[in-house]
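Visitor: the following comprises the amino acid sequence and a computationally predicted model.
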Amino acid sequence: MISLSSHLIIPSDELDISAIRATGSGGQNVNKVSTAIHLRFDVVNSSLPDFYKQRLLNLSDQRITSDGVIVIKAQSHRTQEKNRQEALDRLKDLILAATVIKKSRRPTRPTKGSQLRRVDKKVKRGRTKSLRGKPVL
């Protein structure tokens, strides 16, 4: 069960969690023990509100398949419990990040004073550079 807010909870039966063998270095522990966690969450058939579903499905994230299934693989820890918690935390972070509405940028203009200061600096810099040339005889 993942608690996204005080009124929004994802039940455990909507999460498909399986333990698999991790890849990479780790020696005998990696070769013998299934500590990596493979988490699958079907967004389309979930109990999330439509707003959450649309925002998640519109994300351009490689963890979301074309069928609308979020696939997360956690294998950085040595224990299955820590990897399971990391996978759940990553899913929660992904869902919460998708629902954040970015504030639109309000275009601004430079002030008259800043424009004058910029032009004055350019003129002054140009004079300095012109003095570096060969003297005129």
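Guide: Looks like it came in fine.
Visitor: C-alpha only now, for contacts and for neighbours.
Guide: Noted.
Visitor: list the buried residues for the helix or strand containing residue 84?
Guide: Under the criterion of DSSP states H and E, residue 84 resides in helix 80-98. Neighbour counts using 16 or more other Cα atoms under 10 Å place 80, 82, 83, 84, 86, 87, 88, 91, 94, 95, 98 of helix 80-98 among the buried residues.
Visitor: also this one, for the comparison:
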Amino acid sequence: MDDGLRVTDRWTVPAAELRERFSRSSGPGGQGVNTTDSRVELSFDVAGTTSLPPALRERVRESLAGRLVDGVLTIAASEHRAQLANREAARERLVALLREAVAPPPPPRRPTRPSRGAKERRLADKKRQSQRKRDRRADGD
């Protein structure tokens, strides 16, 4: 097995912290689908990893809270006929998820006020719309 998954330039998930399970897939494969364990479940223990500093580990746990079961992130892949292709797909998905989870949050939005021109345009549009509706009235109410 390889030395792990490179998530970012500074973080690689060690191969020892990844668990793979194989089972029969329900996807394409013809008769072979009944005999081949091509479905892959890749699990990574986010809560127990030693490859991440505590602050980043907490950020990942908060970001992926809905996907974690007892602190473990599990990715399933069964879209390919070959087990090797499903292993690769699961690893790519895991890397993408973790990369997104460790990314720093965006800077807070600085509130802005609408410009005078924007206010005037909005009021002019409102006036035009109300006039249009007034013109449509049959009885002139």
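Guide: Thanks, I have the structure now. What you see is a predicted model, and the numbers here were worked out from it, not measured in a lab.
Visitor: mean per-residue distance, the helix holding residue 84 of the first structure to the second structure?
Guide: In the superposition with the second structure, the aligned residues lie an average of 0.8 Å away from helix 80-98 of the first structure, counting by mean Cα distance after the TM-score superposition for the first structure.
Visitor: any idea what residue 57 of the second structure aligns with in the first structure?
Guide: The criterion is TM-score structural alignment: under it, residue 57 of the second structure has residue 53 as its aligned partner in the first structure.
Visitor: could you tell me where the helix holding residue 84 of the first structure falls in the second structure?
Guide: On the second structure, the counterpart of helix 80-98 of the first structure by TM-score structural alignment is residues 83-101.
Visitor: any idea how far the matching stretch is from the middle of the chain?
Guide: Taking Cα atoms, centre = their mean, to the nearest Å, the mean C-alpha location of stretch 83-101 of the second structure is offset from the chain mean by 12 Å.
Visitor: show residues contacting that stretch.
Guide: Residues from elsewhere that reach stretch 83-101 of the second structure, judged by Cα atoms under 8 Å, 6 or more residues apart in numbering: 5-8, 37-42, 59-60, 63-64, 75-80.
Visitor: how about the helices in the first structure?
Guide: Counting by DSSP state H, one finds helices in the first structure at the ranges 28-32, 50-57, 80-98, 112-130.
Visitor: could you dump the ones you listed to TSV with distance to residue 12 of the first structure?
Guide: Formatted as TSV, the entries for the helices of the first structure read as follows, by distance: least, Cα to Cα, whole Å:
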stretch	distance to residue 12 of the first structure
helix 28-32	27
helix 50-57	18
helix 80-98	10
helix 112-130	58
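Visitor: so which of these comes closest to residue 15 of the first structure?
Guide: helix 80-98 (9.3 Å; Cα to Cα).
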